[in-house]
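Enquirer: all I have is the shape, not the residue letters:
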């Protein structure tokens, strides 16, 4: 099942460390099948507040996403980003089958539709 690494970055201070991060991250993704779906895009907000950039990276599985984030290749890049931005990063699994119907969650939760 596809998994995603989501990054929400605010107050990015663009400089040499961020340049290095951007130059090096692609090579860390390749062994884990990671591909950018969204990179450095400002959302069009409809609810809530967020004033930064979004990143979405797809992986073939949650195991691959975890292995990438925890890898020796990616570890040295994390401080390059975290020391120059406020960031929230999380991993999440996608839905198992497409098309997905939201009401399917009711079955999973044991709630009568």
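Expert: Yes, it's here. Computed from a predicted model, the values in this text were never measured in an experiment. Residues are numbered from 1 along each chain as shown.
Enquirer: going forward, measure contacts and count neighbours with C-alpha atoms only.
Expert: OK.
Enquirer: could you point out which element follows the top helix by length along the chain?
Expert: If you go by DSSP state H, the chain has its longest helix at helix 16-29. Downstream of helix 16-29, the next assigned helix or strand under DSSP states H and E is strand 35-41.
Enquirer: before we move on, back to that, can you list contacts of the longest helix of the chain?
Expert: 35, 68, 73-74, 77, 80-81, 84 (Cα atoms under 8 Å, 6 or more residues apart in numbering).
Enquirer: residues in contact with stretch 32-50?
Expert: Contacts of stretch 32-50 (Cα under 8 Å, 6+ apart): 29, 51-60, 64-65, 67-68.
Enquirer: rerun that using 6 Å as the cut-off
Expert: Here stretch 32-50 makes contact (Cα atoms under 6 Å, 6 or more residues apart in numbering) with 53-59, 64.
Enquirer: next up, a structure to set beside the first:
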């Protein structure tokens, strides 16, 4: 069953740190089966708190999503995301096919 990692950026606090994240995060993709489904495209908040943007990544399953998230390359990038912004990030299972 597919799994999705969803990022919502709620606030940028340090643009320089966020720029470092944007440079490093793509280096975590090689060796991981992920498909970007949405990547900071045009959006409209219908309910809830405002946000600056969102990303949705599809993985074959939750274990693959965790393997990418926990990888040394992504963990190195993530520290810059956390220093430069406020995000909500979660993994959710997809529906059975």
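Expert: Okay, I see it. Just so you know, these numbers come straight off a predicted model, no measurement behind them.
Enquirer: about what we covered before: in strands only, show me the contacts of stretch 32-50 of the first structure.
Expert: 53-59 (DSSP state E).
Enquirer: need the residues you listed in JSON lines with neighbour count and distance to residue 89 of the first structure, can you?
Expert: Putting these into JSON lines (neighbours: other Cα atoms under 10 Å; distance: Cα to Cα, whole Å) gives the following:
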{"residue": "53", "neighbour count": "18", "distance to residue 89 of the first structure": "12"}
{"residue": "54", "neighbour count": "20", "distance to residue 89 of the first structure": "10"}
{"residue": "55", "neighbour count": "18", "distance to residue 89 of the first structure": "9"}
{"residue": "56", "neighbour count": "21", "distance to residue 89 of the first structure": "10"}
{"residue": "57", "neighbour count": "19", "distance to residue 89 of the first structure": "11"}
{"residue": "58", "neighbour count": "25", "distance to residue 89 of the first structure": "13"}
{"residue": "59", "neighbour count": "26", "distance to residue 89 of the first structure": "15"}
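Enquirer: show residues contacting the longest helix seen in the second structure.
Expert: Counting by DSSP H, the longest helix found in the second structure is helix 72-84. Here helix 72-84 of the second structure makes contact (Cα under 6 Å, 6+ apart) with 13-14, 17-18, 21, 24-25, 28.
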